[in-house]
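**Q** Got a predicted structure here, sequence first:
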Amino acid sequence: MLSFLLAFIPRAIVQGIPLLFGSTGEIITEKSGNLNLGIPGVMYVGGICGVIGSFFYERSVPSPSAMNPALAILIPMFCCLLGSLLMGLLYCFLTVTLRANQNVTGLAMTTFGVGFGNFFGGSLIKLVDSDVPSIALTATSSYFSKSLPFAKNLGGFGKLFLSYGFLAYVAVAIALAASYILNHTRVGLHLRAVGEGPNTADAAGINVTRYKYVATCVGCMIAGLGGLYYVMDYACGVWSNDAFGDRGWLAIALVIFTIWRPNVSVFASFLFGGLYILYLYIPSGMNHMEYQELYKMIPYIVTMVVLVATSMRRKRENQPPASLGLPYFREER
C-alpha cells in the first residue's frame, strides 16, 4: 500500500498542478464578475508562447551546455505571461469595454487559442523537419523539472513533497496568496464588491472597469503558467498539437468544486489529478480502453454533485459572485 501511494500521489500532484494554475486564475477572474470560458485557450496560448521563446533561444546557442539557466527559465516564462496577458486584454476589451456576451466571447477565445497554438506549433515542427508531429525542448525542460538535489535522500518524504519542479511550488504559493488577498486585504474586498454588486461598488468610488481589467488579466497570466508547466515539466518539454486534452475545462470545473476558494483548490486540484489518472491504476484484468473515458468522467460527476449540494443548501458564501457573467452598464446605475 505504501509503495502504491508513493507512486500514485506524486503523479497525481504533477497532473493537478496545471489545474491549480487554471482554477486559481479563473477564480480571481470570476471574483470580478467576469466569466472567462476561454481559460482552455489561454492555457494553450501560454504553453505555445513559452515553447516559441525557448525554441528560438535553444537554437541561438551552439550547444545545450552553453545555455544560461536564468535565461532558459525567464525567456519562456516571459513569453508565456505576455501571450496570456494579451489574451486577457482581448477578453476584457470585448466584454468590459464593448460589453459583448461573456459566454460567447470565452468560447470563441478557446477556439482561437487552440487554433493559434496548433498553427504555430505545426510551424515549429516543420522548421525542425521532425519525423514525428512534435518538437522536444529537453534542454529547457531540464531546468523547469529540476527538483531539490537532496530530495532523493529523504525517502518517502522527499518523494512526496520535494521531488517537483519549481513551478509546482509557485502554483501553491500563488493560490495561497490569492486566498489571503481576496479575504484579508482592501484590494480583495474591493474586487469582491465589484463581483457582487458593481453598481454599489461604483457608487462607493471603486473603479469597476479597472478592477475587472486587472483581475482578468492577472487571472489569464496565472492560467497561462499552467500551460507552460504542462509542456515544460509534465510533458518533459515535448509539444504536440492537441495534447492538452480537456485540462482547461477541468480547471473551470475545479472552480465550482472549490466554491470559489483558491486555498481549497490546492488540495482539490491534486484530488482531481488523481481521479483523472485513476484508470492507469486499475487492475490489469479489466479492459482499460473500454472504461478509460468513464473514469475520466469522475471529476466532472463529482463537480456536479457539489454544485447540486451547494445549490440546495443556498448559503450565500457558497454561491458564485452575484454579477458573474453580466455586463456592467454604468448608465443604468
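**A** On my side now, so go ahead.

**Q** Please count neighbours and contacts with C-alpha atoms only from this point.
**A** OK.

**Q** Residue 8: neighbour count?
**A** 17 (other C-alpha atoms under 10 Å).

**Q** That one should be in a strand, yeah?
**A** No - read with DSSP: H, G, I helix; E, B strand; the rest coil, residue 8 is helix and lies in no strand.

**Q** Could you measure from it over to residue 229?
**A** Per C-alpha to C-alpha, to the nearest Å, residue 8 is found 19 Å from residue 229.

**Q** Would you check that residue 307 makes contact with residue 256?
**A** Yes - checked against C-alpha atoms under 8 Å, the pair residue 307 and residue 256 is within contact range at 6.8 Å.

**Q** Next, count neighbours for residue 294.
**A** By other C-alpha under 10 Å, neighbour count at residue 294 equals 11.

**Q** List the residues that contact it.
**A** By C-alpha atoms under 8 Å, 6 or more residues apart in numbering, residue 294 lies in contact with nothing.

**Q** Work out for me the element it sits within.
**A** helix 288-296 (DSSP states H and E).

**Q** Ok, residue 143 next?
**A** Going by DSSP H and E, residue 143 is part of helix 138-144.

**Q** From the contact counts, what lies against the following helix or strand past that helix?
**A** Counting by DSSP H and E, the next helix or strand C-terminal to helix 138-144 is helix 155-161. Contacts defined by 3 or more C-alpha pairs under 8 Å, 6 or more residues apart in numbering; DSSP states H and E place helix 155-161 against helix 2-31.

**Q** next, the one to line up against it:
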Amino acid sequence: MPTTPTPDLDELLAAAHVVRLPLRVRFRGVTQREVVLLRGPQGWAEWAPFTEYADADAARWLAAAVEAGWGLLPPPVRESVGVNATVPALPAREVEGLLARYDARRTAKVKVAEAGQELADDVARVREVRRVLGPGARIRVDANGAWSVADATRALAALAPVGLEYAEQPCATVTELVDLRLALARAGVDVPVAADESVRRAQDPLEVARRGAADLVVVKVAPLGGVARALEIIDQAGLPAVVSSALDTSVGLALGVRLAAALPVLEHDCGLGTGALLAADVVPAPLVPAAGELSVTRADAARESVDPAALTAYRMGAGDGPDASGGTWWRERLARAHALL
C-alpha cells in the first residue's frame, strides 16, 4: 500500500469534531469516551488516543486516522468477521444482563485483575459467563498486564477449569510473558497466552514473536498506525492474530473490521463488539454485531453515515475536558501529534 501524504494541520483542524459519548458501564475506569471525528475525502476517520497517552502514542493513532480519511485501505478477502462479546469487570450478578445486549454470544472476552477486586471476583465473573453462554462458547480473559508472573500463574490455574481460549496480556512485560509461559507449562496449566499491549504500545512490536512470549497477538488499528502497518506487523510476527478495538465509535470499529477482513487467515473471533458498551454513538445505525458477525458492507457504510445531530448533541465545548479546556485541549493535542508525523 502506498504511504498516505499527511494533510496540513489546518486541514485536519477544519475537519475535526470533538465529542464525548456516554458509556453504559464503567470501562477502563471511565464512564464517558472522548473522541475526535475527522472528515476526510475518503470518509470519516476517528482519532481517540486515551487522555493519559503520550504525544508519541497519539501520533500513531493520528497516522491511522489519516490513512482512513485520506488514504486507501487494503481490499477485503472476506465479507464479514466474527466478533466476541466484551464483559467488563462487573459483579457476577450483572453478567447475564450485559450479555443479553449481544445478538450472538459464541465468544466472550472477560476483563479480570481489576484494581480493588480479588481473584475470587474474577473466578465468579468468568464462571457466570460460562453458565450464561454454555459449554460450547469460547471464553478469553484480559488482565491488561496487571498480574505478576506468580499471580498470573495462580489466577490462570484457578480459571483454567472454566475453559479458556486464551489469556490476553496477563503480565506487563515481554520478559514476564516468556517466564509465565514456562511457569504455566511446568504447572500443567493449558492456557495459551496472547500479547496486546506488548505489541501495540511497544517500541518493537515484533519482540513478542522473536522471544516466543505469546501464542498469538492482539492487534488494534489505531495504536499501530493504521491498517496497512498492522498487516505488516501481523505478517512479520507469524502468529495467529485477533483484531480488537480500543473502545471506539462505529467509525473506529469499521477500521478494525477492514483490517480483519483483509487478513489472509483469521482463526479467532475479533474484539470488535465494544460498540455495545456505548450508550450513544455517532452514526444512526451503530456498528454492533448481528448473529455474532460484522460485515464489511456495514463497516464501510458506518464511515459514510456520521450523524450531524450526534456531533452537535455530544460536542465538547471549549470549557469541557480533562483540563477544563475540552475541545481546545484536544485541538492542541492534535497539533502536537501532527508535528510528530
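**A** Sure thing, it's come through. None of the values given here were measured: they were computed from a predicted structure.

**Q** TM-score of the superposed pair?
**A** TM-score for the superposed chains, counting by TM-score structural alignment, normalised by the length of the first structure: 0.24, backed by 146 aligned residues with a C-alpha RMSD of 7.1 Å.

**Q** before we move on, the earlier item: buried stuff in the helix holding residue 294 of the first structure?
**A** Residues 288, 292, 295-296 are the ones in helix 288-296 of the first structure that count as buried (16 or more other C-alpha atoms under 10 Å).

**Q** mind putting the residues you listed in JSON lines, distance to residue 270 of the first structure included?
**A** Output for the buried residues of helix 288-296 of the first structure, formatted as JSON lines (distance: C-alpha to C-alpha, whole Å):
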{"residue": "288", "distance to residue 270 of the first structure": "22"}
{"residue": "292", "distance to residue 270 of the first structure": "19"}
{"residue": "295", "distance to residue 270 of the first structure": "16"}
{"residue": "296", "distance to residue 270 of the first structure": "14"}
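
**Q** Residue 55 of the first structure: which of those residues is nearest?
**A** Comparing those against residue 55 of the first structure with C-alpha to C-alpha places residue 296 closest, at 32.3 Å.

**Q** Kindly provide the distance from that closest one to residue 123 of the first structure.
**A** 31 Å.

**Q** The next helix-or-strand element following the helix holding residue 294 of the first structure - contacts with which helices or strands?
**A** Using DSSP H and E, the next helix or strand after helix 288-296 of the first structure towards the C-terminus is helix 298-313. Helix 298-313 of the first structure is packed against helix 247-257, helix 262-276, with contacts defined by 3+ C-alpha pairs under 8 Å, 6+ apart.

**Q** Quick one: work out the angle between the last one and helix 247-257.
**A** Angular relation of helix 262-276 of the first structure and helix 247-257 on a 0 to 180 degree scale: 130 degrees, by axes from the mean of the first three to the mean of the last three C-alpha atoms, to 10 degrees.

**Q** what's next to helix 262-276 of the first structure, contact-wise?
**A** Contacts of helix 262-276 of the first structure (C-alpha under 8 Å, 6+ apart): 8-9, 11-17, 19-20, 23-24, 27, 172, 175-176, 178-179, 254-255, 257-258, 295-296, 298-299.

**Q** Just the buried ones out of the residues you listed, please.
**A** If we count by 16+ other C-alpha under 10 Å, the contacts of helix 262-276 of the first structure have these buried: 8-9, 11-17, 19-20, 23-24, 27, 172, 175-176, 178-179, 254-255, 257-258, 295-296, 299.

**Q** Can you add distance to residue 113 of the first structure and give the helices and strands packed on helix 298-313 of the first structure back as a markdown table?
**A** Below are these laid out as a markdown table (distance: least, C-alpha to C-alpha, whole Å):
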| stretch | distance to residue 113 of the first structure |
| --- | --- |
| helix 247-257 | 11 |
| helix 262-276 | 23 |
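
**Q** Of the ones you listed, which is nearest residue 41 of the first structure?
**A** That would be helix 247-257 among those, by C-alpha to C-alpha, at 7.6 Å.

**Q** sorry, back to before: from the buried residues of helix 288-296 of the first structure, which is closest to residue 109 of the first structure?
**A** Ranked by distance to residue 109 of the first structure (C-alpha to C-alpha), those are led by residue 296 at 24.6 Å.

**Q** Can you give me the separation between that closest one and residue 48 of the first structure?
**A** With distances taken as C-alpha to C-alpha, residue 296 of the first structure is found 25 Å from residue 48 of the first structure.

**Q** Likewise for residue 264 of the first structure?
**A** Relative to residue 48 of the first structure, and taking C-alpha to C-alpha, residue 264 of the first structure is found at 29 Å.

**Q** When those two are compared, which one has more neighbours?
**A** residue 48 (31 against 19).

**Q** quick one: contacts for that one?
**A** Contacts of residue 48 of the first structure (C-alpha under 8 Å, 6+ apart): 80, 117, 120-121, 227-228.

**Q** Just the element for it, please.
**A** Per DSSP H and E: residue 48 of the first structure is located in helix 39-60.

**Q** Check residue 65 of the second structure too.
**A** helix 55-70.

**Q** same deal with residue 312 of the second structure?
**A** Following DSSP H and E, one finds residue 312 of the second structure within helix 308-313.

**Q** Could you give the number of residues near residue 159 of the first structure?
**A** Using other C-alpha under 10 Å, residue 159 of the first structure is surrounded by 18 other residues.

**Q** Distance check, it against residue 21 of the first structure.
**A** As for residue 159 of the first structure, its distance to residue 21 of the first structure is 22 Å (criterion: C-alpha to C-alpha).

**Q** do residue 289 of the first structure as well
**A** Distance from residue 289 of the first structure to residue 21 of the first structure, by C-alpha to C-alpha: 29 Å.

**Q** And residue 170 of the first structure, by the same measure?
**A** 9 Å.

**Q** C-terminal to the helix holding residue 312 of the second structure, what's the next element?
**A** Assigned by DSSP H and E, the successor of helix 308-313 of the second structure is helix 327-339.

**Q** Please name the residues that touch the nearest residue to residue 336 of the second structure once chain neighbours are set aside.
**A** For residue 336 of the second structure, ignoring the flanking residues on the chain, the nearest one in space by C-alpha to C-alpha, 6 or more residues apart in numbering is residue 55 at 6.7 Å. Contacts for residue 55 of the second structure (C-alpha under 8 Å, 6+ apart) come out as 333, 336-337.

**Q** Considering these, which possesses the most neighbours?
**A** residue 337 (21 neighbours).

**Q** Run a quick check on it versus residue 64, I expect a contact.
**A** No - with contact defined as C-alpha under 8 Å, residue 337 of the second structure does not reach residue 64; the gap is 11.9 Å.

**Q** hmm, back to that, mind checking which of the contacts of residue 48 of the first structure are in strands?
**A** Using DSSP state E, no member of those falls in strands.
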